[in-house]
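# got a structure for you, letters missing:
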């Protein structure tokens, strides 16, 4: 019996070794199997696995090329740490995202920098605002790839879609800690480029370099002005909006509290300026509607937003943007919360929605689709107050 048991044990070990040998052969030689396995691996781990061997490196590269859909991380509520609640979410979430961010658009509430509502502000109450902002930029740079373009905007209120798969219903936050980061990977047929101008840097040359002029592939401009109340800011912004208003591009955005330091070596502290993203490429489509002050009931808001639905923009790999006045939200709808975000979700249940409550809105009714543009305004009709600009941007 002992001899028989020994033979059985030897046979079991031999069988196990044979299985491991076959598995090792498959994983070292069958690209189809390796590539299929790597599709289930987050990008950060994927880069580590790419160093195993040449086969795995080639498989990893092919998997990376398939990950061209937008993703996002968002958070709300009070943080238990000395930093904004969004940072903890990003630190954990970036470990498991299935893309490599090339451009990041990040927005956070203004209370974290000017009020005492966030927990992390209590321990920093005596620190100046600019020092806090520099800390934020440094923190973000450590979290994101070094080659990633970052645009960070501070606003009075936030509109976001939760990043948890179970509850992706957009929410409006007019107070309290909230923020999101939109993660754009490299995408075929799509070129996303950040820009920043102040009164010292705006010229025909810099406009062309940023892709805002002499760019036939330009389809969408997300544009955010800051310190807009200062003398000369309106005239400065018109210099940028006039040529854009005459072009066949979708323009959406508004006036925000501030932007985090972004190539500010040309600007004096506290000066006005504008920042944003250009989205160029033949695959991009977009549409926007302007909800004016008269749109003040859920029924009228839905009627207006159905014009956005009628544009027939593809909803896959598409993101919604909502740029609203701080006077809207529940204050505008007889104390009913989340009216506009709920209607958007009703009409576009598979499209995430992001944006802010700001100090003025930029946009109009416009469709940019395939080889034509439908616009109902000119450059003089792009700036508004007490309105909401609701937009769709399809990335192909």
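That came through, no problem. None of the values given here were measured: they were computed from a predicted structure.

# C-alpha from now on. contacts and neighbour counts both.
OK.

# Helices along the stretch 51-200 of the chain, start to end?
54-66, 85-93, 111-114, 119-122, 129-143 (DSSP state H, counting those that start in this stretch).

# Use this one as the comparison:
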């Protein structure tokens, strides 16, 4: 008697795996503690999940956020609910962009305290201090993330954020933050290397490629750098020298994007030493060209109409975009936005959204932009095409009154 696949009865293991596929990551973690047979199923489920998440806070950015409550308990409730119900992959990195106004405001916790009695030696000012607790963005967020998740936060005048419903906003003045959660990928597909560069770092003319890799997050010598995202708190000589060395070793084969921000915070969750002074921070992205495709366009100051923006953004479009796992980075000048488009809000991010409706977008409004056009299709480019590609010069990457869009696409 022959048996068809339709006659096979699924095992308990098969049923459990099918159920686990429909659970958010926190529920999968909880299930792993139920019994020994569920532990390997939970581990396998987490290993095969590679979802990129994005969220904004406050959740509703369609109106002014200046009157929102920034009580710590409200933020805790929102983040905890999102992670429990919406997070499908364990994040290894949280890229956080925050407006300067929200960073100054922080999150406030008003804890209850027993009243002061006539025998108490506490003064009124001491009582008030114990009742009020203030946490910055990183401190408020870190309590909700797994220990292995690193946090890179930038503070700038304005930010570009995407809600969990894939609506993007350019917040130029109000209080707002956006978070991009990136999971851990197989190293040959996508590698993420956060880095910090101390303010007094000397970059010599004789620096080797190996030394540069070590400086930029400890990238292994045999793995080519594909993209570098820079955040500077000022255009110091060492930051310029670092880009010069990068272009020396990767004259045509690297995408560079970034901007000058007001403040940087990086927490690798492992270094418990007293933090040093850093004014350059960022991410190095690596990956096999068969899996990782990076495209980037520069909107110069003369591109100042919706139609011109749309036409330029079309250069990012390719056949594989709809088949890939992708995210976008936008770096705009503080002088762009509403001021350029006659008071109209969200022009550039909405044009990106119209072309890429499902791709998360995050970014900053900086005091100087770093980037260039980079449209080489690595999956198809021949050595001849690469050799004929114009080399990038240091003057090609520093701009004002511009916007740079970078689209990072992964084919799993």
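That came through, no problem. The structure displayed is predicted, hence computed values, not measured ones.

# thinking again about what came up before, looking at the helices of the stretch 51-200 of the first structure, which is closest to residue 386 of the first structure?
Nearest to residue 386 of the first structure, of all the helices of the stretch 51-200 of the first structure, is helix 111-114, at 21.2 Å by C-alpha to C-alpha.

# quick one: buried residues of the closest one?
Neighbour counts over helix 111-114 of the first structure (16 or more other C-alpha atoms under 10 Å) mark 111-113 as buried.

# can I get the residues you listed in a markdown table with distance to residue 42 of the first structure?
Shown next, in a markdown table, are the buried residues of helix 111-114 of the first structure (distance: C-alpha to C-alpha, whole Å):
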| residue | distance to residue 42 of the first structure |
| --- | --- |
| 111 | 33 |
| 112 | 31 |
| 113 | 33 |
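
# between the residues you listed, which is nearest residue 4 of the first structure?
Nearest member of these to residue 4 of the first structure, counting by C-alpha to C-alpha, is residue 112, at 73.1 Å.

# and the closest one, what pairs with it in the second structure?
Correspondence of residue 112 of the first structure to the second structure, assessed by TM-score structural alignment: residue 102.

# Quick check: closest non-adjacent residue to its match.
Closest residue to residue 102 of the second structure apart from its sequence neighbours, by C-alpha to C-alpha, 6 or more residues apart in numbering: residue 175 at 4.5 Å.

# Repeat that for residue 77 of the first structure.
What sits nearest to residue 77 of the first structure in space, not counting adjacent residues and going by C-alpha to C-alpha, 6+ apart, is residue 177, at 5.3 Å.

# Wait, the one you found touches residue 80, no?
No - in this structure residue 177 of the first structure lies outside contact range of residue 80 using C-alpha atoms under 8 Å: 11.6 Å.

# Please identify which of the two sits among more neighbours.
Taking other C-alpha atoms under 10 Å, residue 177 of the first structure and residue 80 do not tie; residue 177 has more neighbours (24 against 12).

# Now do the contacts for that one.
76-79, 84-85, 108-109, 111-112, 117-118 (C-alpha atoms under 8 Å, 6 or more residues apart in numbering).

# gap between the residue nearest to residue 77 of the first structure and residue 325 of the first structure?
In this view, residue 177 of the first structure and residue 325 of the first structure are 18 Å apart by C-alpha to C-alpha, to the nearest Å.

# quick one on the thing from earlier: quick one, which of the helices of the stretch 51-200 of the first structure is nearest to residue 369 of the first structure?
helix 54-66 (24.3 Å).

# now for the closest one, which elements pack on it?
When contacts are defined as 3 or more C-alpha pairs under 8 Å, 6 or more residues apart in numbering; DSSP states H and E, helix 54-66 of the first structure packs onto helix 31-38, helix 43-49.

# Arrange the ones you listed in a markdown table, one row each, with distance to residue 150 of the first structure as further columns.
Output for those, formatted as a markdown table (distance: least, C-alpha to C-alpha, whole Å):
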| stretch | distance to residue 150 of the first structure |
| --- | --- |
| helix 31-38 | 28 |
| helix 43-49 | 19 |
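
# Tell me which residue is most central in the first structure.
residue 182 (2.2 Å; C-alpha atoms, centre = their mean).

# Alignment lookup: it to the second structure.
Per TM-score structural alignment, residue 182 of the first structure is aligned with residue 180.

# if I look at its match, how far off is residue 52 of the second structure?
For residue 180 of the second structure relative to residue 52 of the second structure (C-alpha to C-alpha), the value is 7 Å.

# Quickly list what's touching both of those two.
What both residue 180 of the second structure and residue 52 touch, as defined by C-alpha under 8 Å, 6+ apart, is the set residue 360.

# which residues in the first structure does stretch 23-37 of the second structure match up with?
The aligned range for stretch 23-37 of the second structure is 41-55, by TM-score structural alignment.

# wait, what's in contact with residue 275 of the first structure?
So residue 275 of the first structure contacts 194-197, 223-225, 259 (C-alpha under 8 Å, 6+ apart).

# Helix, strand, or coil at it?
When classified by DSSP: H, G, I helix; E, B strand; the rest coil, residue 275 of the first structure comes out as strand.

# go on, the one 4 residues further on?
The assignment at residue 279 of the first structure comes out as strand when based on three-state DSSP.

# What's the separation between it and residue 126 of the first structure?
40 Å.

# Of these two, which one has the most company?
residue 279 (23 against 8).

# Just tell me what the more buried one corresponds to in the second structure.
By TM-score structural alignment, residue 279 of the first structure lines up with residue 285.

# what's the burial count for the closest residue in space to residue 156 of the first structure that isn't next to it in sequence?
Once flanking residues are discounted, residue 156 of the first structure sits nearest to residue 110: 4.9 Å by C-alpha to C-alpha, 6+ apart. Counted by other C-alpha under 10 Å, the residues lying close to residue 110 of the first structure total 22.

# what residues are up against residue 110 of the first structure?
154-157, 257.

# redo that, cut-off 7 Å
154-156 (C-alpha atoms under 7 Å, 6 or more residues apart in numbering).
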